[in-house]
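In: with the sequence up front, the predicted model follows.
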Amino acid sequence: MTIPEIHNLFLQSNGVVIDTRKIISNSIFIALKGENFDANAFAQEALQKEASYVIIDNKNYYINDKTILVEDSLITLQELAKYHRKYLKNIIVIGLTGSNGKTTTKELIQVVLSKKYNTKATIGNLNNHIGVPLTLLSFTTETEFGIVEMGANHQKEIEFLCEIAQPDYGYITNFGKAHLEGFGGVEGVIKGKSEMYNYLKSNNKKAFVNIDDSIQEVKTVEINRITFSNNKESADIFINTIKANPYVIIEYNNVIIKSSLIGLYNANNINAAITIGNYFNVNNKDIKLAIESYIPDNNRSQIITKNTNEIILDAYNANPSSMLLALENFIQLEKENKFIILGDMFELGLESDIEHQNIVTFLEKQNDIKCFFIGNHFFKNKIKKENFTFIIDFENFKNYLQIKQFQNNTILIKGSRGIALERTLDYI
């Protein structure tokens, strides 16, 4: 069966699913294979749950005429999404990537554009070679704006995702020290993320650009761009004032926005949403209302009160760039009894030791802040300092927390997803 034929069946269905637990009547189940599973084995279950069709790539699981046998289910999913993107001729797609802040920025852009348009966006962080196709297939002819988050941990991935999503506009949050192992260092990160700029330039599309970022300013000189800045009044959107203590307050064009986001590192996420909303004629009143009503969740820059402690929970993920920014912001907060709890940063490859050491060195001059370093990577770089505690894993940290009591503190919790430091809340 050809992709146009499958697309015709898709248009008559209730959407695509890749997990039998999420099947609804008249949906199409696409069986994907992973390292430890083969979803072809669930084709029969999918039909029993009233899937209209199942797409498989293993003939041993063929059932009946509701079974579509293809050479590769994943490629079929991707090609179907690409075909659907071309089918949606009137939609405006905004592609979004970067090392830090992608998901928060995506959510801010969505709440702003939703004030005026029918807008859909990537759910959660489904931003890879599977998530991007699923996001595109969630868009309909009624969708006016589609916001597609794109993640990557190696070269050519953003290029590949752009070919599927075919963005009309693009935005790169920043170039940071994330996925260094896969990209091959910071220069590799810049090259890999800039594949979005290459796509936009080659296809005569537009980029939203923070021209206070000197690298991005240079890389987009030859691209049709819409700019914002806190320093250059020549930018299309000039941000007059940025404050954060701890919540970010933005002033532009006589509008003051008091957000529920913490840290200066979130300011440009807000500025991008302001710029995009302004460009697409969302009025300032609605931009302000949208951003001020946005409440972060999923362990991203949340402020939580637990017993007598005020906790800044930023434990969704971490890399050297985002951790340093979070620390800089926390240090400047005018609070007493400050504690820092940091977890290991992953996917740093050969740079891991030096980057963990850099974080420890950065905090060495902080004598009044109690610092906990959790995980094997930090433990390998431990030093003796009165206010520093190094613990090799979370289980040992949990035992420590069960003995000690935290009271009347302001606490920053930051670490990579793999160490799941949000578990600390159960013991404070």
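Out: Structure's in. What do you need? None of these values were measured; they are calculated from a predicted model.

In: can we go C-alpha only for contacts and neighbour counts from here?
Out: Fine.

In: in stretch 312-332, what's buried?
Out: Across stretch 312-332, burial judged by 16 or more other Cα atoms under 10 Å covers 312-324, 326-331.

In: what's the helix or strand for residue 413?
Out: Assigned by DSSP states H and E, residue 413 falls within strand 410-414.

In: what is that strand packed up against?
Out: Here strand 410-414 touches strand 309-314, helix 320-331, strand 338-343, going by 3 or more Cα pairs under 8 Å, 6 or more residues apart in numbering; DSSP states H and E.

In: between these, which gets nearest to residue 83?
Out: Nearest to residue 83 among those is helix 320-331 (36.3 Å), distances taken as Cα to Cα.

In: the strands in the stretch 101-250 of the chain, which residues?
Out: Taking DSSP state E, counting those that start in this stretch as the test, the strands found in the stretch 101-250 of the chain are 119-121, 145-149, 169-172, 206-210, 224-229, 237-238, 241-244, 247-252.

In: pasting the second one now:
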Amino acid sequence: MIQTTIQTIAKALDTSLFGCKDSDISISGISIDSRTVQPGNLYIPIIGERVDGHTFLDSAKTNGAVASFWQIDHKPYPDFPVILVKDTTVALQDLARAYMQSLSCTVIGVTGSNGKTSCKDMLYSVFSQKYKTQKTQGNHNNEIGLPLTVLDLDADVEIAILEMGMEHKGDINFLCSIASPDISIITSIGSAHMENFGSKENIARGKLEILTHTKSLCLYHTCPEIDAVLSEIPHGEVILHSFGPHGDSYIIGDIIHHKDGITFTCNDMENPVSMNVLGDFQAENALPVIYAAKTKQIDENAIEYGLEHIEMTKMRTQQITIGQATIIDDSYKSNPESAKVALDTLSSIPTPCHIAVLSDMLDLGENEKSLHAQIGTYAHQLGIDYVFCVGDLSFYTADAAQGTWFDSKQSLIQALRPFLDTDCAILVKGSRATAMDQIITDLQQGENE
């Protein structure tokens, strides 16, 4: 994490101090939440829609904050060491940008409609075999989260893996102005946030903003949308390399499905690659990881070991055992592309019974009902044994799947409990706002009672 002084921060931000008897006060890390402040932290009070972090300075002080950013329009100033700034959010971002420039690590930026978190976790598992590596924690991939991730990097970090999310045009451009990636990876182009972009081509343009900031190498999943707009994007001397079914190289061969992972062959790896994650799509997510690792002189044995020991972020195709059932917790988000991939993954698990537990996919625009119905039709075509749905839009999924729609999570949970005593695989998926992870929590608690 950042280790500096308040004087150095004030100088970097071209601003002034107030209430400081000692301008050499040491800072060890930062926090935007007064409840999580650690001794030695700089507290950064963010102003949100409903809460103003300035009101929690006393709590931050109690927990050990030694200084704070303070927005100049918030008077009177406190009797406490503060760094005066025009906007605390902008100051957080500017501090992260300055700190990033002071580091000598290789930065790998990862974006994509689907698969970016899995790819990030794979990169971390592989690169940490050789280098001191740090990665984005949780979902810290936006205009607040990415600066927090950067400021949590250690001064001697060698590889920084930074995930970048996107909701609007210009988001990736802004995040890259802080992260300045050496290597960039675009995992996929999907329908997420279609309401904000209008077309997949525009989503591709948004994701490709990463290319104009990349210093050396950009790896992207080939798809019609990227192919259609790539020529519009200036990229100078950056090397472009595509992966996927029609990519430049690293072609996937046979994929063998296990109950707890997959094994696949790749023409640029001497031995078959085993992974402790489920789904054919994870093999594709691994391709840019393999390529990037080889550019940094990581040998194949280390690559193989890293891919076989991935620690996945929670709620992203996370495997959980409850009773005799295998639960696939993919409840963090859902859109038509990721839902189909998740259903493919479910159907590939070698088990006698497959159950899809689905809720609404949000932010799909005017075609939301038909898109939900398409997922139901797809589940039916795959032969998923049971499709259980909850949520207003998921009524159309259940209807098309010839499945069952429930008017509450509790009634769905009651229908699901008997299956925990059988050898089955259960996929749980929905947009984050649907909080489908609550179903898994309730099932776990019921099993422990």
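Out: Cool, got the structure. If you're wondering where the values come from, they're calculated on a predicted model, not measured in any experiment.

In: so where is the strand holding residue 413 of structure 1 in structure 2?
Out: Using TM-score structural alignment, strand 410-414 of structure 1 lines up with residues 425-429 of structure 2.

In: and what of stretch 112-120 of structure 1?
Out: The aligned range for stretch 112-120 of structure 1 is 126-134, by TM-score structural alignment.

In: now that stretch: buried residues?
Out: Those would be 126, 127, 128, 129, 130, 133, 134, for stretch 126-134 of structure 2 by 16+ other Cα under 10 Å.

In: residue 103 of structure 1 corresponds to which position in structure 2?
Out: Match for residue 103 of structure 1 (TM-score structural alignment): residue 117.

In: residues in contact with its match?
Out: Applying Cα atoms under 8 Å, 6 or more residues apart in numbering, we find residue 117 of structure 2 in contact with 163, 313, 316.

In: before we move on, back to that, of the strands of the stretch 101-250 of structure 1, flag the one that's most buried.
Out: Stretch with highest mean neighbour count among the strands of the stretch 101-250 of structure 1: strand 145-149 (a mean of 26; mean count of other Cα atoms under 10 Å).

In: please compute how far it lies from its chain's middle.
Out: 12 Å (Cα atoms, centre = their mean, to the nearest Å).

In: ok, residues contacting it?
Out: By Cα under 8 Å, 6+ apart, the residues outside strand 145-149 of structure 1 that reach it are 91-97, 102-103, 106, 110, 113, 117-122, 125-127, 132, 135-136, 139, 165.

In: if we can go back for a sec, run the contacts of residue 117 of structure 2 past structure 1 and keep the common ones.
Out: Retained in structure 1 by both residues aligned by TM-score structural alignment, their matches' Cα atoms under 8 Å are the following of the contacts of residue 117 of structure 2: residue 163.

In: mind listing the helices for the stretch 201-350 of structure 2?
Out: 224-229, 280-295, 300-308, 336-348 (DSSP state H, counting those that start in this stretch).

In: can you redo these as TSV with distance to residue 101 of structure 2?
Out: Putting those into TSV (distance: least, Cα to Cα, whole Å) gives the following:
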stretch	distance to residue 101 of structure 2
helix 224-229	30
helix 280-295	22
helix 300-308	29
helix 336-348	35
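
In: closest to residue 36 of structure 2 out of these?
Out: helix 300-308 (31.5 Å).

In: mean deviation of that closest one from structure 1?
Out: Superposed on structure 1, helix 300-308 of structure 2 shows a mean distance of 0.9 Å to its aligned residues (mean Cα distance after the TM-score superposition for structure 1).
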